[in-house]
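> Pasting the sequence and the predicted model now:
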Amino acid sequence: MELGITTGLGKQRSKTETLSGGAVLARMLAAEGVDTVFGIIDGTYFGLYSSFEANGIRLVTPRHETSAVHMAGAYARATGKLGVCIASNGPGVANALPGVAVEQGEGNRVLLITSSRRTGITHPDRGGTYQQFDHVAVTRPMCKWAESARAHDRIAELAREAFRKSWAGRPGVVHLDVPEDLMNGKGPAPAFHEPGAYRRATPLAVDDDLVTRAADLLVEGSHPLVHAGSGVLHAGASAELERVAEILRAPVTTSWAARGAIREDSELAVPMVHVELNNTVRNEADVVLLIGTRVGETDWWGK
């Protein structure tokens, strides 16, 4: 007799239900609200893309894997969702690397799912394996998190960790690599959960006392300045930025990546192309409100 088990998504599954690793990922992507995936397909992740339609996910195919990563980054920025792209083992992953570097630098929330050669010949690699290199070893220094599943029953666990890392802290790229035999081969279906069961699903609450202290400093300053980074664009907070600047009557400078965070025809905007004026305004400020910025090299590291 088969026993029915209620999953975290409110669906019944049988104890004997089996799914390919790709089908597991597709169902979890759908639960995360992903409706579009970008990438160039091949047989190594047939189990993944063959499960897209049943989970309401469409596949958009570019001409190059770098483009797929950038499309996922643009999707993430435009929708506020997780951007997802795929790349196949070896050359496909190599082609994706420039996109990974850029999207990580831009702070776009992207999940890269890659396939790799079957576990029996790559862990450890016998040498001379066709279209094979250690994908994770290459991407790990370039992104927020990277890991490879080595067993079918680890796929759901590592996918949850990828989602958790993706939504924590500054947005960037996370990478999950799944060998082709696990991607396409079937195993026992895992328990599926709503995203809120394994990651934060609501924004962090602000500390009212700290907000009050910051407001007092700005109001008491003689020459307050607001400096905005690309986090303002990610949050869709341009209107709020401009309102704060108007209340303070404070000039607004931006990082290079945040151009457009405030209307450049605003009387309070100091467009970043006017380098000397930016330097003057920043040097004269006695209190600065930094919003959504790391204050990097192009901001003179805050000097």
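Yes, it's here. Numbering: from 1, shown residues only.
> From now on I want contacts and neighbour counts done on CA atoms only, so please keep to that.
Noted.
> what sits against the most centrally placed residue in the chain?
Of all residues in the chain, the one closest to the mean position by Cα atoms, centre = their mean is R109, 1.7 Å from it. Applying Cα atoms under 8 Å, 6 or more residues apart in numbering to R109 gives the contacts G73, A76, R77, K81, L82, G83, E103, S166, W167, P171, G172, V173.
> put this beside the first:
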Amino acid sequence: MPVKVYERILRLFEAEGINTIFGIPDPNFVHMFHLAEERGWNVVAPHHEESAGFMAEAVSRMTGKAAVCIGTLGPGVANLAGAMMCAKVENSPVIFLGGQRARITEQRVRRGRIQFVKQSGLFEPSVKYTASIEYADQTDEVIREGLRKALTGTPGPVYIEYPAHVIQEELDVPDPEPLPPERYRLVGQTAGPDRIAEAVAAIAAARQPILLAGHGVHTARAGEQVRALADAMACPVIQTSGGTSYIPGLEDRTFPYGFSPSAVDAVVKSDLCLAIGTELGEPVHYGRGRHWLENEAGRTWILVEQDPEAIGVNRPVDVPLVGDLRAIVPQLVAALADSPRTPSPELDGWIRQDAARLAELAGTAPSGMSPVHPARLIVEATKAFPPDGIMVRDGGATTIFGWTYSQAKPHDVMWNQNFGHLGTGLPYAIGASVAEGRRRPVMLITGDSSFQFQIAELETAARLGLPLVCVVGVDYAWGLEVGVYKRTFGQGSRETGVHWSKDTRLDKVAEGFGCHGEYVERDEDIAPAIKRAYSSGKPGVVHVAVDPKANSEEMPSYAEFRTWYAEGMQ
């Protein structure tokens, strides 16, 4: 039966469980948007295509599936470029669709063409796959290959283009129902029983095993399975900087690598590390430097990794388990069922030590200042974080304070850890809320610099009625860069290009976009302002004036953070 190309594209995505699309409507694809809404999709039009890409990435992280965004030819697709790069570095399977003029235009030997540039070659280095639907009957194979590339091995983005005349062509399909994923790509790859047996034997022999949990545990939505594995191993969970979502039931024995003395002690004393959902990159010193140096010779490494080409690249691995962690973890849990472990006698001590650390930080964060000390901002805001909420981070100095002083243990945390792209916070928050059906409260903690990148999306949040509160630490400067000037040239040096008007009022900007606004200058007013914002029934912005000197000079754990850049940043 004949169907339009745009309808077939939607049906192919529906077979993968995708039901959300982001983009700014354009004549090239308004028919697709219209039909998607008719079919019950979430169709979200932000104010910038880069935001659309970030929102789609957030949906992917919250669903464990590929996500879709779209840009019109020329400038619209150009605006997707930053989001493509982020998705590549963050290992997010986002399908970027791009319109293009008819191929006759591309092949002309002429100049001065409107809204035209050859797009695919520009984006090829930033994605795993580029392709074009040149003919209607290519639709299935191109879209499926895009999904296959995005979701196989290390996940990542793809770019699929269609010339303007193709999207509304008709094609004949013998079966209107597309193939399910398992019919055309590898799904749920397990590890071989010999490797599972080898891993189980190593775990059984270990005295001080640890589970190193990374970003992939959250984006695969594998928390429940990983909790069962941690229980079977009776061990602490060490978070990478990208894997900061807490798994329900494991909150007390989950410690952030490098920022918790309990994590450092557990790493140093470990004789086995099972790493899962992590590339073992710079923030964990490749699993072979800094805290890992002690007892390196006596430590066994098990790595669960979807991409076989990643095995042994950053460090030697004793037992590689290649496949989908959502399939391999249940294998390990089942194999460990007959050999229960006794928790390390030091585990309770690490739990008490970490709890005491958090309590001490809450008690010692400087208080009574106006403007507010940024450490106190983090303490008060995270104490007010809703237990069932989604936490989103953005910013430089604000995020560094957050690593140390956060009092919350959210089950869903989102931030742009690997690429470090500022301005992702507000789009991530919107995308995460859309993915969760706009039900769970979302808190974005960010700095004023990063918040202003995509501030127009406050209108999108208001239009969608999202339960979102943005807590913004405002020092009227690029706080992290102010600190760089001071460390480079000394106190009192001229700080070029890092300050702006102190008349800026982000709470008033929020009100102009139809959101709830709060202005705060004192510690004790932070939590009440957050509560009022959630109660308002609108997205809220809490403008918290923070002390600029503390924000640039007193960043906690900064020396630890700098060890991530051990190479090429001297």
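Nice, I can see it. These numbers were taken from a predicted model, which means no experiment stands behind them.
> And the TM-score between them?
Remark: TM-score between the superposed chains equals 0.83 [TM-score structural alignment, normalised by the length of the first structure]; 286 aligned residues with a Cα RMSD of 2.6 Å.
> before we move on, back to that, ok, and the contacts of R109 of the first structure in the second structure?
Compared against the second structure with both residues aligned by TM-score structural alignment, their matches' Cα atoms under 8 Å, the contacts of R109 of the first structure retain G73, A76, K81, L82, G83, E103, S166, W167, P171, G172, V173.
> Take these and lay them out in JSON lines including neighbour count, secondary structure and distance to W301 of the first structure.
What follows is those, written out as JSON lines (neighbours: other Cα atoms under 10 Å; DSSP: H, G, I helix; E, B strand; the rest coil; distance: Cα to Cα, whole Å):
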{"residue": "G73", "neighbour count": "29", "secondary structure": "helix", "distance to W301 of the first structure": "26"}
{"residue": "A76", "neighbour count": "20", "secondary structure": "helix", "distance to W301 of the first structure": "27"}
{"residue": "K81", "neighbour count": "18", "secondary structure": "coil", "distance to W301 of the first structure": "30"}
{"residue": "L82", "neighbour count": "27", "secondary structure": "coil", "distance to W301 of the first structure": "30"}
{"residue": "G83", "neighbour count": "28", "secondary structure": "strand", "distance to W301 of the first structure": "30"}
{"residue": "E103", "neighbour count": "24", "secondary structure": "helix", "distance to W301 of the first structure": "21"}
{"residue": "S166", "neighbour count": "23", "secondary structure": "helix", "distance to W301 of the first structure": "26"}
{"residue": "W167", "neighbour count": "19", "secondary structure": "helix", "distance to W301 of the first structure": "26"}
{"residue": "P171", "neighbour count": "22", "secondary structure": "coil", "distance to W301 of the first structure": "20"}
{"residue": "G172", "neighbour count": "26", "secondary structure": "coil", "distance to W301 of the first structure": "21"}
{"residue": "V173", "neighbour count": "33", "secondary structure": "strand", "distance to W301 of the first structure": "24"}
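> Among these, pick out the one closest to D216 of the first structure, please.
D216 of the first structure lies nearest to P171 out of those, by Cα to Cα, at 29.8 Å.
> does the closest one really touch N108, like I thought?
Yes - here P171 of the first structure reaches N108: they are 5.4 Å apart, a contact under Cα atoms under 8 Å.
> hey, where'd the helices end up in the stretch 201-303 of the first structure?
Using DSSP state H, counting those that start in this stretch, the helices of the stretch 201-303 of the first structure run over residues 208-220, 230-235, 238-248, 275-284.
> what do we get in the second structure for the residue nearest to the centre of the first structure?
R109 of the first structure maps onto P93 of the second structure when the alignment is built from TM-score structural alignment.
> What separation do you get for its match and A202 of the second structure?
Shown here: P93 of the second structure relative to A202 of the second structure, a distance of 33 Å by Cα to Cα, to the nearest Å.
> Identify the residues contacting P224 of the first structure.
L218, L248, A250, P251, A285, D286, V287, V288, L289.
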